[in-house]
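Colleague: Next input, structure requested:
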Amino acid sequence: MVGFDLDLTLVDSRPGVAAVLRELNVRTGASVDVDLVISRLGPPLRVELANWFPTHQVDDAVALYRSLYPQLAVARSPALPGAHEAVAAARADGGVAVVISAKIAPLVQLHLDHLGLTVDAVAGDRFGDGKSQAMADHGVRAYVGDHVADMAAAQAAGALGIGVATGPCTANELRGAGATVVLPGLVDLPGWLIRG
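Modeller: Down below sits the predicted model:
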């Protein structure tokens, strides 16, 4: 059983997230620094938006963001190189692939459907301990992610952390957070799975 993060692991969601945030700024009059946000994707949406909206407006901002996301983000967010091959390798010979993401499950599924990525399960709205619990619930033995929090969650779940240096965290940061191995990207994952 192999688990995958979504954003900046399977999907380059930066163009889509940027488009949604720009529209959020227009509609709310907020001053979200779009470039800063997309440079540090990983933590939950609510946590990020709390940096830009007063506490009493965060829930409304999250709801608006999520309502805009399907139309503005999905088509703008390409699969990262090797994503299809990595998922196929995880599912080969009776293997199972699950996506465990901080993004809510319906939005995760929109990306997967749009890109033709077939997985066996999706666990959304998970970060930190929530990702660890989802790994345990699904029997994940190895988790592939781009963020230090992904590697810490894998370690807490007793899973191998496979870091991919395609997101905001460096290879050294991923190793420092507990990654068993760090790969430049998903293109290298099928070969590693065969050897590992």
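
Colleague: alpha carbons only for contacts and neighbour counts from here, please
Modeller: OK.

Colleague: And the helices in this structure, which stretches?
Modeller: 14-28, 34-39, 45-49, 58-72, 83-91, 105-115, 129-138, 148-157, 171-176, 189-195 (DSSP state H).

Colleague: who's sitting farthest from the centroid in this structure?
Modeller: residue 29 (27.7 Å; Cα atoms, centre = their mean).

Colleague: Contacts only, for it.
Modeller: By Cα atoms under 8 Å, 6 or more residues apart in numbering, the contact list for residue 29 is empty.

Colleague: follow-up on the earlier one: which of the helices of the chain has the highest mean neighbour count?
Modeller: Burial of the helices of the chain is given as mean neighbour count (mean count of other Cα atoms under 10 Å); helix 148-157 ranks first at a mean of 25.

Colleague: so how far is it from its chain's centroid?
Modeller: What separates the centre of helix 148-157 from the centre of its chain is 13 Å, taken as Cα atoms, centre = their mean, to the nearest Å.

Colleague: tell me what it is packed against?
Modeller: Secondary-structure packing of helix 148-157 (3 or more Cα pairs under 8 Å, 6 or more residues apart in numbering; DSSP states H and E): helix 129-138, strand 142-145, strand 160-164, helix 171-176.

Colleague: by contact count, what packs against the last one?
Modeller: If I follow you right, that is helix 171-176. Identification of packing neighbours for helix 171-176 by 3+ Cα pairs under 8 Å, 6+ apart yields helix 148-157, strand 160-164, strand 181-183.

Colleague: want to put them side by side, so please do this one too:
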Amino acid sequence: MAAMTVSPVLTVGFDLDMTLIDSRPGIRAAYLALAERTGTYIDADLVVTRLGPPPETELAHWYPADRVAAMADLYRSLYPEHGVPGASALPGAREAIAAVRAAGGRAIVVTAKHEPNARLQVDHLGLRPDAVVGDLWAEQKARALREHGASVYVGDHIGDVLGARAAGALSVTVPTGPISAEDLRTAGADVVLTDLTEFPAWLTGHLEKADS
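Modeller: Take a look at the predicted model:
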């Protein structure tokens, strides 16, 4: 059995794609590279409007079922060259991580992105979270959130709401991805911010309420 991570008073989990980073240009480039490599048409502009789930979900729209797993592996192998350089930090991302640290806590990334690629991505952008856990989607994210003792999980997708709820963590969301603020609320998000620039002030208020 894996050892449980001992958490400080505060651990906040963050999703990666479209929460901390705008990965659309890089993902688009990686899908175009995959299309060129395989000779299969992929509408990469459509792909980047529905980010969130693992690539197998998207690739099922473009390849026969018996080729999806292999195409997902190929996509992941193309991502370091084509995907990583195309991403940028979203407004407030660095400040959100810094706010957690300033409160004496740990900021971790829990993402559906392939973990080696997620690590390359955060290193490339200099985000420096305290831990990166990849290859987890929706309720699967609860495993990492529980292991790290996260009490808050921040994401942009309904899958992130499901992961937070399954872990017993507060679901904080930002409609910076494909899901609207209204749909995030309907899915059960506890908090909907406009974007991560609002996170430091929200965290301050949240911690003050917890201490009162």
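
Colleague: quick revisit: counterpart of the residue farthest from the centre of structure 1 over in structure 2?
Modeller: Mapped onto structure 2 by TM-score structural alignment, residue 29 of structure 1 lines up with residue 39.

Colleague: my read: residue 145 of structure 2 touches residue 165, true?
Modeller: No. Applying Cα atoms under 8 Å, one finds residue 145 of structure 2 not in contact with residue 165, separated by 10.4 Å.

Colleague: quick revisit: what would the helices and strands packed on helix 148-157 of structure 1 look like in CSV with distance to residue 62 of structure 1?
Modeller: Shown next, in CSV, are those (distance: least, Cα to Cα, whole Å):
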stretch, distance to residue 62 of structure 1
helix 129-138, 19
strand 142-145, 24
strand 160-164, 28
helix 171-176, 28
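
Colleague: out of these, nearest to residue 64 of structure 1?
Modeller: Closest to residue 64 of structure 1 of these, according to Cα to Cα: helix 129-138, at 23.8 Å.

Colleague: The closest one vs structure 2 - mean distance after superposition?
Modeller: Superposed on structure 2, helix 129-138 of structure 1 shows a mean distance to its aligned partners of 1.3 Å (mean Cα distance after the TM-score superposition for structure 1).

Colleague: In structure 2, what stretch matches that helix?
Modeller: With TM-score structural alignment as the criterion, helix 129-138 of structure 1 aligns to 139-148.

Colleague: Grab the nearest non-local neighbour of residue 35 of structure 1.
Modeller: The spatially closest residue to residue 35 of structure 1, leaving aside those adjacent along the chain, is residue 18, at 7.5 Å (Cα to Cα, 6 or more residues apart in numbering).

Colleague: Under the alignment, what does residue 70 of structure 2 map to in structure 1?
Modeller: So residue 70 of structure 2 corresponds to residue 60, using TM-score structural alignment.

Colleague: Please apply the same query to residue 199 of structure 2.
Modeller: Match for residue 199 of structure 2 (TM-score structural alignment): residue 189.

Colleague: thought residue 175 of structure 1 was touching residue 181?
Modeller: Yes. Residue 175 of structure 1 lies in contact with residue 181 (Cα under 8 Å); the separation is 7.2 Å.

Colleague: who wins for proximity to residue 165 of structure 1 among the helices of structure 1?
Modeller: That would be helix 171-176 among the helices of structure 1, by Cα to Cα, at 5.7 Å.

Colleague: quick one on the thing from earlier: with distance to residue 163 of structure 1 added, can I get the helices of structure 1 in a markdown table?
Modeller: Below are those laid out as a markdown table (distance: least, Cα to Cα, whole Å):
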| stretch | distance to residue 163 of structure 1 |
| --- | --- |
| helix 14-28 | 19 |
| helix 34-39 | 17 |
| helix 45-49 | 22 |
| helix 58-72 | 27 |
| helix 83-91 | 13 |
| helix 105-115 | 20 |
| helix 129-138 | 15 |
| helix 148-157 | 7 |
| helix 171-176 | 6 |
| helix 189-195 | 10 |
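
Colleague: of those, which approaches residue 6 of structure 1 most closely?
Modeller: It's helix 105-115; of those, that one is closest to residue 6 of structure 1 (Cα to Cα) at 7.3 Å.
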